Structure formats: structure tokens, C-alpha cells
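1. Following is a predicted model, sequence given first.
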Amino acid sequence: MSAVHLEIQGAVATIRLDNPAKLNALDVPMLQQIDQHCQALELRDDIRVVLVTGTGTKAFCTGADIKAWASLPPAQFARSWVRDGHRIFDRLARLSKPTIAVLNGHTFGGGLELAAACDIRVMRTKARIALPEAGVGIVPGWSGTQRLARLLPEPLLKEMALFGRQIEAGRIQSLGFVAEVADEPMDVALEIAARAAELSPRATEITKNMIHVGVGEDRPALIEALGSAAMGASDDRTEGVSAFSEKRTPDFSGR
């Protein structure tokens, strides 16, 4: 049975982690389901905003389920578990639609890396974030030392990753990592999503791509995508395709 559900409410989609018995810890099937949902949502023009949250009030996600990776040989751990997780989180980060992580509870390890892959975050008042990997003899593997390093001050990142400290919601909001802190974060996220759904989807997509180019998120592919989008709307592209189909020399206008 699926432990990651896709819920649709009008123009807003919600990817929900549903493994509360393990505090929504991630295993391989859950990662695959996140990947599948992101692929499906990318193709849906009727969806304007995507939320990512967890079931319950204790945890958004406490990271990776230790039982899912503890027995893996070192090479497989690096090649599949870490790299597959990276690829899936990158897919979420590069989703063309605005994304909101709704941190309904504690957000640790891989859960924090998942939240970092979203565009903004809304957090429950009593929730905390942490990077506890060193406590079980591993290191952050799904962008905790890379994407998070662009979003958080270096001393704070080290405070979590090197000293095992948990950071409270109020402190993390003051640093801009969290947009809102609330007792009912989903209510706040839905209000934000409703406004975003009214905006031009094409404008928000292109703006998101431009921001990602600026911060280095998938920069080479996005530069070519933006250039291709501009040419795709040009008269020269129409003429080039027509000339190819008609087996003649194109007469480009430069428009």
C-alpha cells in the first residue's frame, strides 16, 4: 500500500508522506512514489501549486528509515541509496510549479533535505529541525551539505551537522528559511497556495527558472531551457520547421 499519497484540491496538489508509525521516515518505495508523483504533476497544467507534508503532528519526516539502508554494502549505499535520493529530491526542487513544504512536525535529516528542495516552508510552532546523521555514523547524503548550504548560514548548518543540535521554529524563521510559523501550518500554506494559484503559471515557472539559474540550481539545463523556450515562440522556429517539412531552404526573418 502506498505510503505517499497524492491529493488534489482544485489547482493545488499535496504530496503527503503517510508513515506515521515511523514518523514518516523514508524508505525506497516512498522515494519512488515521490518521484512518480513529481513526474505526473509536471505534466498537469491544471495544477498550479504543490504542497509537500506529512501525516500527523509529531513529524514532517525524521529522515531515512535506518532499516532501509543499514544492510546495504558501501558501494550500493553510495551508488543507489544516496544518488537515487539526490535525483528524486532534485526532481522536486526543479518542478516547474511553486512548491511549499508544510512542516507539520519535527524535520530531521533526509526530511530536512526534502523540505529544502521546496521553494518555501511553513512550520508548526513546536517543531524543530536537525541533521542527526553523525549520531548514526553517516553524513547528510541528499543535499544537506550542498543545497542547505545555500539556504542556511554556515555556522547554523555546522551547529546541526557537527554538534547534533536541534533548532527551534522561531529561530529558523528569523533566518528566512521558514516563511511562516503557525500552530496550524497547513491552513497557512493553503492561503499562500491560493494566492499563488491566481498568478500566471508561465510567469512563475520562468521566474523560478531564472532564480535557480542565479543560485546555481541545475544552471546548465535551465539556461538551455530558457533559450529554447524563447526560440520556440519565434517566427524563425516556425519557418525552420516548415522549411524542413517542405524540403526547401528556410527564409529566416530574425523574429
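-> Right, received. Where do you want to start?
2. For the rest of this, base every contact and every neighbour count on C-alpha atoms.
-> Will do.
3. How about residue 113: what's its closest non-neighbour residue?
-> The shortest distance from residue 113 to any non-neighbouring residue, by Cα to Cα, 6 or more residues apart in numbering, is to residue 144 (5.6 Å).
4. so that neighbour touches residue 115, yeah?
-> No: using Cα atoms under 8 Å as the test, residue 144 is too far from residue 115 to be in contact (10.5 Å).
5. ok so, going back, helix or strand for the residue nearest to residue 113, just tell me which one.
-> Assigned by DSSP states H and E, residue 144 belongs to neither a helix nor a strand.
6. Next up, the contacts around it.
-> Taking Cα atoms under 8 Å, 6 or more residues apart in numbering as the criterion, residue 144 is in contact with 109-110, 112-113, 131.
7. what's the answer for residue 16, then?
-> Going by Cα under 8 Å, 6+ apart, residue 16 touches 4-7, 52-55.
8. Swap in 6 Å and give it another go.
-> Neighbouring residues of residue 16 by Cα atoms under 6 Å, 6 or more residues apart in numbering: 4-5, 52-54.
9. what about versus this one:
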Amino acid sequence: MNYQNILIAKEHNIATIIINRPDKLNALNKVTIQELHHAFSVLETHHDVRAIIISGSGEKAFVAGADIAEFAEFSVEEGIQLSAQGQETLFNFVENLRVPVIAAINGFALGGGLELAMACHIRVASDNAKMGLPEVSLGVIPGYGGTQRLPQLIGKGRALEMILSAAMISAEEGYRVGLVNHITKPDELLDFCYEIAQKIIKNSPAAIAMAIHAVNANFREGENGYETEIKSFGKCFGTVDFKEGTKAFLEKRKAVFTGE
């Protein structure tokens, strides 16, 4: 597929996706959401891709929100469909991806941009990043999972203050409240994320996928996370990776994992 709005590169089992709409501060429109879905879908099937980094082009923004012009005239039903399709196509899809995704937040991450970062498994921000969910200032609420994931990450009270005030917070504040894992200088951001990815790809892809599934289970309605962990733990024993990992440990050598 030829992409209009994203760029993809692969190196040493790590893929990098760059949202490439710098003139729009990398805002998410329908085309970009569909392209991201396709890219993540394809990369997940590539056995040589064991971690994915996503960032925005330019120096100003990761993603500065959704493309408001696309939905300014929507009806109630169209709004419901927009939110439901977006969550299924991209945000929930990324959260449940078998391959770990690292958000490299380079500048503004607002509205749908912060929601995309929160759907990723790990978040790293440059020290000039600004993050927020300003939707109520437009007469709407976050619709791509923001009202759910932000409280999960930083707590209900802080999340409500951010959402209801439509305020932006700095990278430092984001780190303090647990919204981002690390802060770096802008010119070190991608390299830092790459270092995290390199640590991840040394481990079993099969076990990593199971771990993501088990952690996410704690936040699913009606699902017992402990039960999911027990079943996922057991499934690991049937994988080639488990046999290789334990054998390598006993033989005092580095394991060579295949993800099987």
C-alpha cells in the first residue's frame, strides 16, 4: 500500500512509523487513521518486527488532535459512528497489538494525539512536549478512549481536572503524574525510544504478546485479569519460546527466540 500521510522504516527488528502531515501538525483525519491501521496490521504479521515506535514529523507536534474540519457538521449518529469506528480501527487496535508500541511524543499531543499515545504501551516525551484533552473547549468530549485511558494512567481526579479544564500539561508534569514513562531532549527522543525497543526485542515475542494481553485484561469490563494471567501463563508452556528460554538458561547461553 502506498501511504499518503505516514512513513515507515525498519531496522534491527524495530519498525518506526512517522505520521507525516507537518502542515496540519500531524492531525488525525480519516485517511491517516486508516493508513495507521493498515500499517500496524501489516507490521504485526512480520515476524522480524518485534517493536514499533510511532512519532510525528517535524519538531512541533506528535499529533495535535483530530482534523476538526472533517466532523464539524456531523449529526449525533455520525458522531457516534466516528467515535466507534475510530476506537475499533486504531486506538483499541493499537492497545491490543501483540507487538509492543512506543509513543515518541515530540511536541504537542492533544486530543486524538494524546489518545493515540495513551493507546500505546509505553510513552516517552521530549522536554518540549505539551499534552492535553481540550475537547470540552469545542463543546464535545474525548471520543477515542480519552475518558477511559487517562484515569487508568493518572487517576480519576487528575484526569477529570485535565479533561474539564481543557488544560495542557508539560512533559515534566506528565512524568510526575505517570502519563509518560520518560523525558528526553528533543534530539535524543527517537534514540532513547530505540534503546527501550532494543531491550524489548531481546525477549520472547510470544511471552511479550501474552503479557500485553494479560495486563490489558485488568481493564476490560467483565474480565478477571488474574484468571487471564493464569491461562496466559499456562499457554506459555506450550510455546517454542518457552522451551528455548528455559533450555538456554540451563545451558548458560543467550536464548534465540522465534516468537513461536
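-> That came through fine. Because the structure is predicted, anything quoted here is derived from the model rather than measured.
10. that older thread, which position in the second structure aligns with the residue nearest to residue 113 of the first structure?
-> Correspondence of residue 144 of the first structure to the second structure, assessed by TM-score structural alignment: residue 146.
11. and if you look at residue 25 of the first structure?
-> Using TM-score structural alignment, residue 25 of the first structure lines up with residue 27 in the second structure.
12. Give me the neighbour count for its match.
-> Neighbourhood size, residue 27 of the second structure [other Cα atoms under 10 Å]: 26.
13. That one and residue 88 of the second structure, how far apart?
-> In this structure, residue 27 of the second structure and residue 88 of the second structure are 18 Å apart, going by Cα to Cα, to the nearest Å.
14. any idea how far residue 131 of the first structure is from the residue nearest to residue 217 of the first structure when sequence neighbours are not counted?
-> Nearest non-adjacent residue to residue 217 of the first structure, counting by Cα to Cα, 6+ apart: residue 94, 7.9 Å away. Distance of residue 94 of the first structure to residue 131 of the first structure, given as Cα to Cα: 23 Å.
15. before we move on, back to that, what's the closest of the contacts of residue 144 of the first structure to residue 224 of the first structure?
-> Nearest to residue 224 of the first structure, judged by Cα to Cα, of the contacts of residue 144 of the first structure is residue 113 at 26.7 Å.
16. returning to what we had before: let's see if you can find the most crowded of the contacts of residue 144 of the first structure.
-> For these, the largest number of neighbours (other Cα under 10 Å) sits with residue 131, at 30 neighbours.
17. who's in contact with the counterpart of it in the second structure?
-> Aligned counterpart of residue 131 of the first structure in the second structure: residue 133 (TM-score structural alignment). Residue 133 of the second structure makes contact with 110-111, 163, 166, according to Cα under 6 Å, 6+ apart.
18. before we move on, what about residue 111 of the first structure?
-> By Cα under 6 Å, 6+ apart, the contact list for residue 111 of the first structure reads 61-63.
19. switch the cut-off to 8 Å
-> Residue 111 of the first structure neighbours (Cα under 8 Å, 6+ apart): 25, 60-64.
20. for residue 97 of the first structure, same thing?
-> Residues near residue 97 of the first structure by Cα under 8 Å, 6+ apart: 42, 47-50, 201, 204-205.
21. again, but for residue 236 of the second structure
-> Per Cα under 8 Å, 6+ apart, neighbours of residue 236 of the second structure: 206-207, 210, 242.
22. Which members of the residues you listed are positioned in helices?
-> Among the contacts of residue 236 of the second structure, DSSP state H puts 206-207, 210, 242 in helices.
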